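Fold the following and give me the result.
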Amino acid sequence: MKIIISKNHAASSQAACNKIVEIINEKPDAVLCFAGGETPLEIFQNLIKMKNNDDIDLSSVHFVSLDEWGGLGYDTKGSTNQTLYDALYTPLGIDLENNVHFFDGKATDLQAESQRILTIVKELGGIDISLLGIGMNGHLGFNEPGADLELEAGIIPLDPVTKEVGKKYFDTELDLKVGITLGLKTLLASKHVILIANAEKKAEIIKATVEGEVSNAVPSSLVRNHASGYLYIDKGAAKLLGGHHENN
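Now for the predicted structure:
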């Protein structure tokens, strides 16, 4: 895994965006799996600017869903669906009907729904770029500490840390119990895995990710062994790291 440390989150987001664009230019029909949440929003804004300036052609890419809170959909502000549609897919002008494949968190059978998206991922030939935030506990998507390394997609009971941190996304109190997610096996099989984190509050989990044991106890640490893994962080998130890493 290559570690790129930038002076701030804006520079980190631009560097990650440049890497994504480089990969898409090499494969215009790339399959992309992007996390929601707050951390990637600047990357999304940079991609939208580049698309509007005709610096990148996204007409052939496919987006597949990473995760969704069980029971939520587009009509809940703060859901992954709402975030990604409003902050990324729609502004980019993506063909929402044919080129976006997203978990329905309100499906009556969430297990069947997880397999529906997994089947689409396989039919598309797998994921080219997974862009993932790192949870305070090192989770990737809803693959919580101790997650099954062989899980391709499924339903995960939410870790208490995830439930607590998740409250910031929603205007009202929600009883969140499970997440629907692509599993570690699917995400780690992506041709490129890009991790992004920022601020000092992430410094401890970044240290565990980069310098701790590689284990599903800290799912983000598993990307260390990926042949094309990247970690983009700002100086705050890098605060506890020793050694020499690329700076930009």
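
make it CA atoms for all contacts and neighbour counts henceforth
Will do.

what sits against Asp234?
Ile5, Ser6, Lys7, Asn8, His9, Ala11, Ser12, Ala197, Asn198, Ala199 (CA atoms under 8 Å, 6 or more residues apart in numbering).

make it 7 Å
With CA atoms under 7 Å, 6 or more residues apart in numbering as the criterion, the residues that contact Asp234 are Ile5, Ser6, Lys7, Asn8, His9, Ser12, Asn198, Ala199.

does the fourth one really touch Ala238, like I thought?
No: taking contact to mean CA atoms under 7 Å, the distance of 10.6 Å between Asn8 and Ala238 leaves them out of contact.

what's the helix or strand for Leu132?
Assignment of secondary structure by DSSP states H and E places Leu132 within strand 129-133.

ok so, going back, which of the contacts of Asp234 are buried?
Among these, those classed as buried by 16 or more other CA atoms under 10 Å are Ile5, Ser6, Asn8, His9, Ser12, Asn198.

The very next helix or strand once past the strand holding Leu132 packs against which elements?
Later in the chain than strand 129-133, the nearest helix or strand by DSSP H and E is strand 153-157. Helices and strands touching strand 153-157, by 3 or more CA pairs under 7 Å, 6 or more residues apart in numbering; DSSP states H and E, are helix 110-123, strand 178-182.

and the closest residue to Asn25 other than its chain neighbours, how many neighbours?
With CA to CA, 6 or more residues apart in numbering as the criterion, Asn25 has its nearest non-adjacent residue at 7.3 Å, and that residue is Ile56. Ile56 is flanked by 17 other residues according to other CA atoms under 10 Å.

From Glu22, how far off is Ile56?
Taking CA to CA, to the nearest Å as the measure, Ile56 and Glu22 are separated by 9 Å.

Over to Ser60?
Distance of Ser60 to Glu22, given as CA to CA: 15 Å.

What of His9?
20 Å.

And for Leu32?
From Leu32 over to Glu22 the distance is 13 Å, taken as CA to CA.

I'd like the structure of this one too, to check against the first:
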Amino acid sequence: MKIIVADTYEDLSLQVANDVVQYLSKAGTPLFCPASGDTPAGLYAELVKQQQQGIINTSNWRFVGLDEWGGMNGEDEGSCRFYLNKQLFFPIQTPEENIVFFNGKVENPIVECERIEEFIDHHKGIDVVVLGLGMNGHIGMNEPGTSSDLYSHVSTLDTVTQEVGQKYFSSQKKLLTGLTLGVASIMDAKHVILMVSGEKKSSIVKKVIEGAITTEVPASLLRNHPSFCIYMDNAAAGLG
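You can find the predicted model right below:
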């Protein structure tokens, strides 16, 4: 495990962006798994800026979704795909055929999870996965107590996730389930990045770093990954 502490959120986002680009540039047709949420937004803004300035070329990048709310897809305002469309996919003009994302509206979510894993296998694995850290220690929608052996699956959401998730929607939603890459899917990625920002995350990130490696704090399981790095700002590190 490697830990990088940046002074500000802006510095954090730039550092992660530069490292993501470095990792992806080493693959011929890289597969990138970006998380949705507030914390990675600055990363995506930096990638968009670099692409629009001609510093990087994202035309050969492929994307696989990390997770999606049950019963939703990119057409739903507030969905994971909706935010990634807005923050990353549309600004860098990613062709739809270069994106494979969970569709939470399918009749058979188990088959949908199999489709995602087949896509990952076809591309010989994920090169980089970027994760946010849930207030309860979840990664993706792998909630406390989720088996570390699971690949893509349907998750029953913790009450903390149900409550925190409301911030993405203009009206109250029933957020009962999610489709998500499993811990095993994430652990198979070549590089795993965990982004943490803000004082409110300082307590849980301390557990991730210093506590027991346990399914009760899913992000702690990442410490067993050979190329795992936590990037956080001073506030999350308890320094400011």
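
Kindly provide the TM-score of these chains.
Scored by TM-score structural alignment, normalised by the length of structure 2, the superposition of the two chains gives a TM-score of 0.97; 239 aligned residues with a CA RMSD of 1.0 Å.

where does the strand holding Leu132 of structure 1 sit relative to the chain's centre, distance-wise?
Its chain's C-alpha centre and that of strand 129-133 of structure 1 lie 4 Å apart, by CA atoms, centre = their mean, to the nearest Å.

average gap between it and structure 2?
Superposed on structure 2, strand 129-133 of structure 1 shows a mean distance of 0.3 Å to its aligned residues (mean CA distance after the TM-score superposition for structure 1).

Packing partners of that strand?
The contact analysis (3+ CA pairs under 7 Å, 6+ apart) places strand 129-133 of structure 1 against strand 31-34, strand 192-197.

Which residue is the nearest non-sequential neighbour of Gln50 of structure 2?
For Gln50 of structure 2, the spatially nearest residue (CA to CA, 6+ apart) is Ile56, at 5.8 Å.

How much space separates that neighbour from Val21 of structure 2?
Note on Ile56 of structure 2: its distance to Val21 of structure 2, by CA to CA, is 8 Å.

can you check Leu157 of structure 2 too?
Remark: distance between Leu157 of structure 2 and Val21 of structure 2 (CA to CA) = 32 Å.

These two: which is more packed in?
Comparing Leu157 of structure 2 with Val21 by other CA under 10 Å, the one with more neighbours is Leu157, at 19 against 16.

Mind listing what's buried along stretch 124-137 of structure 2?
Neighbour-count burial for stretch 124-137 of structure 2 flags 125-137 (criterion: 16+ other CA under 10 Å).

Next, format those residues as a markdown table and append distance to Val106 of structure 2.
As requested, these are arranged in a markdown table below (distance: CA to CA, whole Å):
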| residue | distance to Val106 of structure 2 |
| --- | --- |
| Gly125 | 24 |
| Ile126 | 24 |
| Asp127 | 27 |
| Val128 | 27 |
| Val129 | 24 |
| Val130 | 25 |
| Leu131 | 25 |
| Gly132 | 26 |
| Leu133 | 27 |
| Gly134 | 26 |
| Met135 | 28 |
| Asn136 | 28 |
| Gly137 | 28 |
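
which stretches of structure 2 form helices?
Shown for structure 2, the helices assigned by DSSP state H span residues 9-25, 41-52, 80-84, 109-122, 159-164, 183-187, 202-210.

Report the buried residues of the last one.
It refers to helix 202-210 of structure 2. Using 16+ other CA under 10 Å as the burial criterion, the residues of helix 202-210 of structure 2 that qualify are Ser202, Ile204, Val205, Val208, Ile209.

Same question for the fourth one.
Of the residues in helix 109-122 of structure 2, those buried under the neighbour-count criterion (16+ other CA under 10 Å) are Pro109, Glu112, Cys113, Arg115, Ile116, Glu117, Ile120.

cool, the first one as well?
Of the residues in helix 9-25 of structure 2, those buried under the neighbour-count criterion (16+ other CA under 10 Å) are Tyr9, Asp11, Leu12, Ser13, Leu14, Gln15, Val16, Ala17, Val20, Val21, Leu24, Ser25.

got the helices of structure 2 as a markdown table, with distance to Ser171 of structure 2 columns?
Shown next, in a markdown table, are the helices of structure 2 (distance: least, CA to CA, whole Å):
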| stretch | distance to Ser171 of structure 2 |
| --- | --- |
| helix 9-25 | 28 |
| helix 41-52 | 22 |
| helix 80-84 | 16 |
| helix 109-122 | 25 |
| helix 159-164 | 12 |
| helix 183-187 | 31 |
| helix 202-210 | 28 |
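
Out of these, the one nearest Asp149 of structure 2 is which?
Across those, the minimum distance to Asp149 of structure 2, taken as CA to CA, is reached by helix 183-187, at 5.3 Å.

By how much does the closest one deviate from structure 1 on average?
Helix 183-187 of structure 2 versus its aligned partner: 0.5 Å mean (mean CA distance after the TM-score superposition for structure 1).

Over which residues of structure 1 does that helix lie when aligned?
Following TM-score structural alignment, the aligned partner range for helix 183-187 of structure 2 in structure 1 is 184-188.

in the matching stretch, what's buried?
Quick answer for stretch 184-188 of structure 1 (16+ other CA under 10 Å): Leu184, Thr186, Leu187, Leu188.

who's in contact with that stretch?
Counting by CA under 7 Å, 6+ apart, residues outside stretch 184-188 of structure 1 touching it are Ser130, Asn143, Leu149, Glu150, Leu151, Glu152.

any chance of those residues in CSV, plus distance to Thr80 of structure 1?
Conversion of the contacts of stretch 184-188 of structure 1 to CSV gives the following (distance: CA to CA, whole Å):
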residue, distance to Thr80 of structure 1
Ser130, 15
Asn143, 15
Leu149, 23
Glu150, 24
Leu151, 21
Glu152, 19
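
Whichever of those residues end up buried, select them in ChimeraX.
Typed into ChimeraX, the line below selects the buried ones among those, using 16+ other CA under 10 Å:
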select :130,143,149,151,152
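
Can you name the two of the contacts of stretch 184-188 of structure 1 that sit furthest apart?
Between any two of the contacts of stretch 184-188 of structure 1, the greatest separation by CA to CA is 17.4 Å, found for Ser130 and Glu150.

ok so, going back, including mean neighbour count and distance to Gly70 of structure 1, could the helices and strands packed on strand 129-133 of structure 1 go into CSV?
Written out in CSV, the entries for those read as follows (neighbours: other CA atoms under 10 Å; distance: least, CA to CA, whole Å):
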stretch, mean neighbour count, distance to Gly70 of structure 1
strand 31-34, 24, 18
strand 192-197, 24, 24
